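S.K.: coordinates only, no sequence provided:
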C-alpha cells in the first residue's frame, strides 16, 4: 500500500472524507479519545468530523463526567469517554510513570516516591487542587525536597483527572487535579484487554504497523501482542507489515478529499510512527501553546498543507505550497463555516503564503 492509499483509509476512518451524523460520545469512543493538551481543541476536532456538531453536546459530556481529560496515551493529555479512561489508564500507566524520569525525576533527589504518591492521592481525594496548591501541601510535608518536582511525581504516578470548568466550552479555569477514580466514581479496570484496544486503534487509524501502534500508545514490545491476533495484513511500500481489522474501510486511493480544518494536536497527525500518510516530507506538526480553538492545521487533498490561526479581525490561512484556484475557493468556503462555528463570523478568511 502506498502513502495515498493509506491516507484515504485514514481519512475515511477518521470521518474526514465525509462528515458523519454520529453523536459526539460515539465519535469520541470511535477515536479512542482525542488529544486535549489544548482543552478546547476537541471541539474543533469534532466539528470537522460531525455534521451539525454543537459545542454544548461535548460540554455536557465533560460537565457530566461522561468524558474526562487526563494523562493517557504517550503520557499526554487526552479527552476520552469515562468508560475508556477506566480501561486505558491502567494499560498506559507505565508509559505515564516513565515520563517522570526526565527533568523532574532528576530534581526529586532521594525522596520516597511511593510515600509521595500515597500522600498525594490523599490530598487529591480530599479536594481537587491546582498544581500550586498541591506543591504547597507537599512542601509542608517534605520541606527538604523540591516541591515542584514532588508535585509532578504525584501527577505522573497517581492516575488523575483535570476537573471542570476547564475543558468546558464557554468556561475558563486553571488546570486542577483530582484522582481519576474519585472523579469517575468507580475504580479503574483490572486486567483490561490490550488486544481490544489495538483493534479499536486499527479501526480508527489503520492499516498500521506495530511501530505505529507503539507510537500512538507509547507502549513498547507490542509485536508479541499484535502478531498472534489473527489480523489481516498488507505490505507498505517500504516492505513493512501493516495490520488491520477485517472490516476496516479501504477507499479507492483516487477518492477526492475535501479541505478540513484540524485543531491543535489533532490525533490524525500524531498517531503513527510513519506519518508519510498525512505529512509531506520534512514537515513537522506544530505544537503551539494555548487553550485551543484558535489555531491549527489544514488538510488540502488529504495532506497537511497549511496552518490556520484566528486573529481579532481575520481567520488567516498560511499555505506551505502552491494552491490551485479550486483549493483556494474551497478553503475560503470551509473557513467561513469554521468562523460560524466559532461564533466569529464578523472576521474574514485570508490566505497567505504560496
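M.R.: Done, it's in. Note that the structure is predicted; figures quoted are calculated from it, not measured. Numbering: from 1, shown residues only.
S.K.: every contact and neighbour count from this point should use C-alpha atoms.
M.R.: Fine.
S.K.: quick check: buried residues in stretch 186-204?
M.R.: By neighbour count on 16 or more other Cα atoms under 10 Å, the buried set for stretch 186-204 is 188, 189, 194, 197, 198, 199, 200, 201, 202, 203, 204.
S.K.: generate JSON lines for those, with secondary structure and distance to residue 9 as supplementary columns.
M.R.: Below are these laid out as JSON lines (DSSP: H, G, I helix; E, B strand; the rest coil; distance: Cα to Cα, whole Å):
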{"residue": "188", "secondary structure": "coil", "distance to residue 9": "33"}
{"residue": "189", "secondary structure": "coil", "distance to residue 9": "32"}
{"residue": "194", "secondary structure": "helix", "distance to residue 9": "23"}
{"residue": "197", "secondary structure": "helix", "distance to residue 9": "19"}
{"residue": "198", "secondary structure": "helix", "distance to residue 9": "17"}
{"residue": "199", "secondary structure": "helix", "distance to residue 9": "15"}
{"residue": "200", "secondary structure": "helix", "distance to residue 9": "15"}
{"residue": "201", "secondary structure": "helix", "distance to residue 9": "13"}
{"residue": "202", "secondary structure": "helix", "distance to residue 9": "11"}
{"residue": "203", "secondary structure": "helix", "distance to residue 9": "10"}
{"residue": "204", "secondary structure": "helix", "distance to residue 9": "9"}
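S.K.: let's bring in a second one:
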C-alpha cells in the first residue's frame, strides 16, 4: 500500500495505540534486547538523550544484551560516539557518522535558539565574526565554555562572556569530547571543533532525517517528527516523500506515516518490564505520547525540565524508580498496584541494573513501594 500526500484520501487501515506502542517498542529494542555493537545500537534507536552523562548508559542497558559500562566509555573515548548540542537544542549522544549529516539539518533550529535565548545579550555583536573568532580560538585545542567566553569577550569589551560562548556553541558545529559523556564525570564540559575531529560535514538532507526518525520511532505524525527534532518545514518534506512512505490512520483519525518495510508487530506481542533512564528516548520522541503513557502519567513524569526515570510494564509507563549506587538500592514507585508476576519482573530488572551500576555495593536491594 503506498503513502498518500497530506490532504488526499488516507489509508483505511487504523493503527491503534497498542499497535503504535508495540511498533515503537520494537524499534527501540524494548521488546527484546539487541545484540549488535554500541555504535550500531545508538544509530538504530535514533541517538540518545545525554543531558546527564549517566543516562545513555542506563538507556543502553535496557536495550542491549550483555552491555557493560566499558562498552559505551570506549566508544566515547575513541570518538565513534560524540556528545553535542543537537535535537531540540539539547545534549545528545550520536555516532560520528550521524553527526556529520544531522548537525547541518539542525543549523536553522540552533540559530533560532540562539536568537531567542541570547539575542538581546548579544545585540551589537557581529555573529559572523563571533563564529570566525570562536573557530580560530578553538583551532587545535579544547576549551571549557567559560574559557571560550572569556577569550571571546577579550575582543569585545563589555560583552557578556556567557552569552558569547553559548552563542558560539549554537552557531558553530562543536563537540563535547571525552571526558564529557563518560560515566561518573562531573567536570567542566569541554568544547572542540567538530570538523577538526570528524572531517567535513555533509549537505543537509531532511529526507534522511524523516527516514531515520521513522526507523527508530515510527509510525508517527509530522507533529511527532517536529516534537522530536525541533526542525520546521517537515510536513512538506514528508509530502515530497509520499512515494517512499506508507500511510495509516491512528485512533483519532490523524494520518501517521511509516517506512513500508519497518516492523509493526502484532499488538498482542508481549512487552517485558524495563527500567528506563531519565530523559529516555521513548518518552520524548512524540508530540502525542499516549502510545506510551497517559496524559496524567506524563504530568507525573515530565515535571518542568525534568523527565524522571520510569518503569515500563506491558509497554506502558507504570511508575518511576530511583537508584542509590552507594547503598546498592533501587526503589520503585508504581502508579498502580502491580501483579505478583510484574513485581517479580520489576525486582529482577532492578537487580540487573544494580549489577551494572553498583557492582561493589553489597548486598543489593530492590524495594517496590505500595501504589
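M.R.: Noted; the coordinates are in hand. Note that this is a predicted model, so its numbers are computed, not measured.
S.K.: sorry, back to before: got the buried residues of stretch 186-204 of the first structure as TSV, with distance to residue 113 of the first structure columns?
M.R.: What follows is those, written out as TSV (distance: Cα to Cα, whole Å):
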residue	distance to residue 113 of the first structure
188	21
189	24
194	27
197	30
198	31
199	35
200	34
201	33
202	36
203	38
204	37
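S.K.: which one among those residues gets closest to residue 226 of the first structure?
M.R.: Nearest to residue 226 of the first structure out of these is residue 198 (Cα to Cα; 7.7 Å).
S.K.: what lines up with that closest one in the second structure?
M.R.: Aligning on TM-score structural alignment places residue 198 of the first structure opposite residue 210 in the second structure.
S.K.: pretty sure that match sits against residue 226.
M.R.: No: applying Cα atoms under 8 Å, one finds residue 210 of the second structure not in contact with residue 226, separated by 9.9 Å.
S.K.: for those two, list the residues in contact with both.
M.R.: Residues touching both residue 210 of the second structure and residue 226 (Cα atoms under 8 Å, 6 or more residues apart in numbering) are residue 234.
S.K.: OK, contacts around the match of residue 198 of the first structure?
M.R.: 225, 234, 237, 238.
S.K.: now do residue 210 of the first structure
M.R.: Counting by Cα under 8 Å, 6+ apart, residue 210 of the first structure makes contact with 222, 223, 226, 242, 243.
S.K.: before we move on, the earlier item: of the buried residues of stretch 186-204 of the first structure, closest to residue 238 of the first structure?
M.R.: residue 202 (19.2 Å).
S.K.: neighbours around residue 64 of the second structure, how many?
M.R.: 19 (other Cα atoms under 10 Å).
S.K.: break down the stretch 151-300 of the first structure into its helices, ranges please.
M.R.: 180-184, 194-205, 210-217, 223-226, 267-270 (DSSP state H, counting those that start in this stretch).
S.K.: who are the packing partners of the first one?
M.R.: It stands for helix 180-184 of the first structure. Applying 3 or more Cα pairs under 8 Å, 6 or more residues apart in numbering; DSSP states H and E, we find helix 180-184 of the first structure packed against strand 160-162.
S.K.: where in the second structure does the strand it packs on fall?
M.R.: So strand 160-162 of the first structure sits over residues 174-176 in the second structure, by TM-score structural alignment.
S.K.: which contacts among the contacts of residue 210 of the second structure does the first structure share?
M.R.: Retained contacts for the contacts of residue 210 of the second structure in the first structure, judged by both residues aligned by TM-score structural alignment, their matches' Cα atoms under 8 Å, are 225, 238.
S.K.: please convert the contacts of residue 210 of the second structure to TSV, extending it with neighbour count and distance to residue 43 of the second structure.
M.R.: Below are the contacts of residue 210 of the second structure laid out as TSV (neighbours: other Cα atoms under 10 Å; distance: Cα to Cα, whole Å):
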residue	neighbour count	distance to residue 43 of the second structure
225	24	17
234	19	21
237	17	22
238	24	21
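S.K.: which two of the contacts of residue 210 of the second structure have the greatest separation?
M.R.: 225 and 237 (11.1 Å).
S.K.: A helix includes residue 32 of the first structure, no?
M.R.: No: counting by DSSP: H, G, I helix; E, B strand; the rest coil, residue 32 of the first structure falls outside a helix, being coil.
S.K.: what does it correspond to in the second structure?
M.R.: In the second structure, residue 32 of the first structure lands on residue 46 (TM-score structural alignment).
S.K.: ok, that match - contacts?
M.R.: 94, 212, 213, 216, 217.
S.K.: and with 6 Å instead?
M.R.: By Cα atoms under 6 Å, 6 or more residues apart in numbering, residue 46 of the second structure lies in contact with residue 216.
S.K.: residue 181 of the first structure now?
M.R.: Residues near residue 181 of the first structure by Cα under 6 Å, 6+ apart: residue 187.
S.K.: hmm, what's the outermost residue in the first structure?
M.R.: residue 144 (36.9 Å; Cα atoms, centre = their mean).
S.K.: tell me the residue in the second structure aligned with it.
M.R.: Aligned partner of residue 144 of the first structure by TM-score structural alignment: residue 158.
S.K.: distance of its match relative to residue 63 of the second structure?
M.R.: Noted for residue 158 of the second structure: a distance of 49 Å to residue 63 of the second structure, by Cα to Cα, to the nearest Å.
S.K.: likewise residue 281 of the second structure?
M.R.: Residue 281 of the second structure is 11 Å from residue 63 of the second structure, by Cα to Cα.
S.K.: same check on residue 247 of the second structure?
M.R.: In this view, residue 247 of the second structure and residue 63 of the second structure are 28 Å apart by Cα to Cα.
S.K.: more crowded one of the two?
M.R.: Comparing residue 247 of the second structure with residue 63 by other Cα under 10 Å, the one with more neighbours is residue 247, at 26 against 23.
S.K.: what's the closest non-adjacent residue to residue 241 of the first structure?
M.R.: residue 235 (4.9 Å; Cα to Cα, 6 or more residues apart in numbering).
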